[in-house]
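K.L.:
any chance you can model this:
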Amino acid sequence: MCGLVGIYSFKRNILDRKEYIKKCLLTMKHRGPDSHAIWHNNANYISGFVRLSIRDISNHGNQPMLSNCGNFCLSFNGEIYNSEKYKALLIREGVQFASSSDTEVLLYALKSWGIQFVLEHFDGMFAFAFYDLQKNELLLARDRLGIKPLYIGFDKNESIIFSSQYDHIINYASIQQEAFDPSSIGTYLQLGYIPDNAGAINKTILFPHGHYAVINSAGYTITQYYSSVKSVLSQQVLSEALIQKAAIEQLVSDVEVGVFLSGGVDSSLLAYLVNNKQPISAFTVGTNDAYSDETNDATGFAKRIQMNHQVAKVTEQDFIETLEDNTEAYSEPFADFSSIPSLVISKFAAAHVKVILSGDGPDELSYGYYRNIKLLHAGKYFFDNNLAKVAKLISGRFTSKYPFLDSRILTQKDFYTYYYQYLFLFGSSWVPAIFKPACAEAYFLQNIRNNSMQDVTQQNYMHTVRDIELNLHLQRVLLKLDRASMFHSIEARVPYLSNNIVDAAMAAGIQQHINGHEGKYFFKELLAQKTDHDYAYKQKKGFLVPMAAWLRNQIKADVYDKVLNMPADLDSMFNRNQLIKLLDKHTKDGKDFSGIIWSLYALVNWYNKHYNKQILRS
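P.N.:
I've put the predicted structure just below:
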């Protein structure tokens, strides 16, 4: 787990950019505090790297890493969990390794077998830049589901800059004068982040997950190599053994590994399966709020499986003191305020371990949200004619026959748009009133619409639901996890998103995922076998912060000041009268619009902290 940055120029020598690369390394030292280095070809390519040493913590694992012949250079952020299998094959082919790192395996695999083989067979989380000196060709790639970040900027001097942090892109000399992309800001207000293949600033993007780019003197191409929509049915079967194998593989490390334990289904099952094979420490953060606190559940579970368990109780003041860190940690606009407790627990765990396992993934893979169950029962009605829809809506208003229906089935152009809106922030209905420009539709929503079937077959429309969850909602979850953990120099791994588990979950029938009104059924049943039914099927709580109250009290004055006095290039996009109305409705009338208000506040804070970052512009 590390950070990378680099520049490829089509026409000019970029050695004068070395000072900028140095500044970038300084500003992402938290991603890699153990070492840093820069490599260039004395011409048109330069790459910098900061390292968080996890596997082969000696200098042999440092990056950018050169091949023995000196013709290939790799900068790689992430982990390859099945690297030992391919290392053995490379040794048979005559490769001599200088380290025990997965980076070196990836380097020689790309050199020997090429990008297509690597992306098809390697299981891991990654963003990497692989440069071929003889071809003057750069390959950029991001993992299948977007666990690791990669941002791209296209500058007017015909160069491409890439980085693990968005602030490095937008403060680059020839990009910093680019205007905002209003449609992407609109998408941010809806989703709480700016999704793949878009950016807050023109000529910048979050490089899309499941894609790779080839960049050379002829230009560049971006190719999608993985699609959940088109994924081939796997021969793997979703099973305890499969999950445990993936979890154990992700324990590979030369430093201590821990696990987040929330007390919920996913983290508890993960902790059980790992601890059953290898003792591991679990970390839980709790509050004094009885509704959201799960420390008692987590503690009881840890005792039951005889697991070393570290618990920290935090106060509301602890959370508020994290607000400044929250702005610093997210160098792109980000509006999911569950990032605040994510930062708190990452800081707590980082005092004990350098790698953490996280239980993210099953909710999106296995229909774990209430909205998924709602669509299972109501999705078919979207495909009725309008007269039948109206009749069912009227009937549902006076009876309990159609409890899951809502009026949006009459207004949305297709099922994809209909479900997409389920992912919007709470209070996003205000966006048309407060925001003047049109909002862009997310790239992966278009991708799914163009590559899947829309019909009344439950199997098909539920696949669409899961594709949207994986490619849009999960991205916000993973972005939050990466930035929060890396801000405290801790590597977060997500075993449930290993290739084999994802493939098996995609191949499994709906009945294996949903039973009646219970989603994520396979995972709950498996946990119930290890604990008991009540623990596995208890109501999901989540780790919440009282943001609605904070916006009315502790940070009210600052929110009003920043939202109503935005910088000019943001202010021009908004309707000030409606902003005042929105704030007053929340703070004075007792309404809860915390989601959309926080997104506005976070946007201005991001602008002030990252858009004009003086250490990068000086």
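
K.L.:
going by C-alpha atoms from here, please, whenever you check contacts or count neighbours.
P.N.:
Noted.

K.L.:
tell me, what residue is most central in this structure?
P.N.:
Centroid check for the chain by CA atoms, centre = their mean gives Leu478 as the closest residue, at 2.2 Å.

K.L.:
check contacts around that one.
P.N.:
Leu478 makes contact with 146-147, 360, according to CA atoms under 8 Å, 6 or more residues apart in numbering.

K.L.:
and this one, so I can compare the two:
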Amino acid sequence: MCGLVGIFDTRGTRSFDRGQILRMNDRIAHRGPDDFGTHLEPGLALGHRRLAIIDLSPAGHQPMENDAGDLVIVFNGEIFNFMEVRAELEALGHRFRTHSDTEVILHGWTEWGEKCLDRFRGMFAIVLWDRKQEVLFLARDRLGIKPLYYAQMADGRIAFASELKSLLEIPDLPRDLDPMAVEDYFAYGYIPDPKSILKSVRKLAPGHLMLQRRGASHATSRPYWDVTYKADPRLNSHEAVKEALIPLLQDAIRLRLVSDVPLGAFLSGGVDSGAVVAMMAGMMSDPVNTYAIGFEHRDYDERRYAQEVADRYHTRHTTRVVNPDDFDLVDHLAALYDEPFADSSAMPTYRVCGLAREHVTVALSGDGGDELFAGYRRHRWHSYEQGVRDRLPLWLRRPVFGTLGKLYPKLDWAPKVLRAKTTFESISYTAAEAYFNSVSVLPNRTRPKLFSSAFRSSLQGYNALSVLRGVMDNAPVEHELSRVQYADLKTYLPGDILTKVDRASMAHGLEARVPLLDHKFVEFTATIPPELLLDGRQGKMAFKKSLEPYLSHETLYRDKMGFAVPLESWFRGPLKDKIRQAVQSPVLADSGFFDQRYLTRLVDEHQSGRSNHSASLWAILMFQSSLKHLRVG
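P.N.:
All right, here's what the predicted structure looks like:
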């Protein structure tokens, strides 16, 4: 697990300053505290920070060249099946000088070119220079576990890095904010790939590669992997699913136990982390090291559920109580994530990563289970509402339920049964509009009020809905539930969940591995019939039924809690002055993006108790903090 940076000259062989590469590299020192290296040649400069996990010897040093001296690579991540691929390459005549997975990528490129990606199981961002072919190869893993930013400069340079902060060390990098990315952020709470907050910088999308030949004017990325949702008729019962699922899950976890450093797991007490720990316990001779954080407030605390799993599998369990008023992290998060990032669960995630790093260097997580098995409440609601939409034509739904949605008051304070406004609106929408409404931090009815008229004009009609609509309209699925799962897999999972875990873990020099996102396991889950995933108020039924021999009934079937943060009370209590100062700050006012009166109104309504605008206010606070760290206005 590491970090990488570099600059490539697409037009020629100009020289690059080693000092600049070192500065870019130093900005991500937290990603690789064990070693660093640079490589400079005419037209190319590479930098690398290493967190040593496999092959701790100096032979694993990067940037790494092949024996012939015509290839050089910087690589962030792990190829978990590298020994299998290495054996295949050795049978073809390749000889290795190290025991690292990095060298396997070099030989894989020599043998198969870009098709080497088809053989790799893992998480990775790869930048490889082929001097003989004069081609720069960039690739990102299938699900987007590892990040890769790049900027194509007007003078023919391509700069790339694991984190945006490294690219900010390039003095002439344009710093103009991308208005469409701002619109996306206030809709989703993160900036979906391939955009970044800056016009000049993009993210290589998950499952994509890029080839840039020297002398070519421009490079474009293209996908090398996708997942198709098509039910397998053989998986016609929960028992049939279990018989196929458990061996695949065990295989994915077994691959991720390869490590030359101490290893453990996050244990929240939920289904996904519990499943990972249960399988680990059956494979390891020593007790599993598990880590959980808790809160003094019982409504936010899952320690008792984590302890039950820990006791069942006799893990070496460590917990720590975190103050629910842990708002000292607010400003630090903006620096950590570079781009605006509005998932407040980044705070407890950061804390549990810090706890784990006190004992281990690698931790397995259960991320991805909700996307793969339809575990979010919005999946159930979407399926229910889609059933209504399917029975009524859009020409009837749009005026009838749209009018009801407009007329019905927004009753944040009322019992759920009386909060019908959102339901009426959703039934009046298309499937993409409805799902967008359910995932939005600020939905379409309120988001435009946030912005100034000048900013709305700059969008030229662009709406963040187009991101989700583009994914859902082209989803390779047979069922509407699969459509929203696919949408989450392509947007929310890499943009929010995996970004959150990558930055929080790497800030502590901790490698987080995500076995549920092994691509072979993902491809299998896409063949489970959707009717086996939902059962009334229960999601993830196929997964839960498969795990009944391994986890208790309460662990499997209790209501999902998640990493909650008490934002609503924060903005009426200890952070009430901070949020008011944020919305009135010159940073936001000078941007020209916002209707300052509306920002103040949100604070007034929230602090008076008339409405709960906590999610919107958090998004605004994190945007303001990010602008300060990005040094743009």
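
K.L.:
circling back to that earlier point, map the residue nearest to the centre of structure 1 across to structure 2 for me.
P.N.:
Mapped onto structure 2 by TM-score structural alignment, Leu478 of structure 1 lines up with Leu498.

K.L.:
for the residue lying farthest from the centre of structure 1, give me its contacts.
P.N.:
Here structure 1 reaches farthest from its C-alpha mean at Phe398, the gap being 41.5 Å by CA atoms, centre = their mean. Contact analysis of Phe398 of structure 1 by CA under 8 Å, 6+ apart lists nothing.

K.L.:
the match of Leu478 of structure 1 and Gly354 of structure 2, how far apart?
P.N.:
Separation of Leu498 of structure 2 from Gly354 of structure 2 (CA to CA, to the nearest Å) stands at 17 Å.

K.L.:
for Glu169 of structure 2, same thing?
P.N.:
Per CA to CA, Glu169 of structure 2 is found 27 Å from Gly354 of structure 2.

K.L.:
then Glu548 of structure 2?
P.N.:
As judged by CA to CA, Glu548 of structure 2 and Gly354 of structure 2 stand 31 Å apart.

K.L.:
tell me which of those two has more neighbours.
P.N.:
Gly354 (19 against 13; other CA atoms under 10 Å).

K.L.:
which residue is the nearest non-sequential neighbour of the more buried one?
P.N.:
Counting by CA to CA, 6 or more residues apart in numbering, Gly354 of structure 2 lies nearest to His508, which is 6.0 Å off, once chain neighbours are set aside.

K.L.:
could you do Thr587 of structure 1 as well?
P.N.:
Closest to Thr587 of structure 1 by CA to CA, 6+ apart is Arg552, at 4.8 Å.

K.L.:
equivalent analysis for Val214 of structure 1, please.
P.N.:
Leaving aside its chain neighbours, Val214 of structure 1 sits nearest to Leu139 (4.9 Å; criterion: CA to CA, 6+ apart).

K.L.:
how about Cys353 of structure 2?
P.N.:
With CA to CA, 6+ apart, the residue lying closest to Cys353 of structure 2 is Ser505, at 5.4 Å.

K.L.:
wait, what's in contact with the one you found?
P.N.:
350, 353-354, 511-512.

K.L.:
closest to Ala615 of structure 2 among these?
P.N.:
Checking the contacts of Ser505 of structure 2 against Ala615 of structure 2 by CA to CA gives Tyr350 as the nearest, at 19.3 Å.

K.L.:
let me see the contact set for the closest one.
P.N.:
Counting by CA under 8 Å, 6+ apart, Tyr350 of structure 2 has contacts 504-505.

K.L.:
what residue of structure 1 matches up with it?
P.N.:
Looks like Tyr350 of structure 2 aligns to Leu343 there (TM-score structural alignment).

K.L.:
please consider this matter closed, and thank you.
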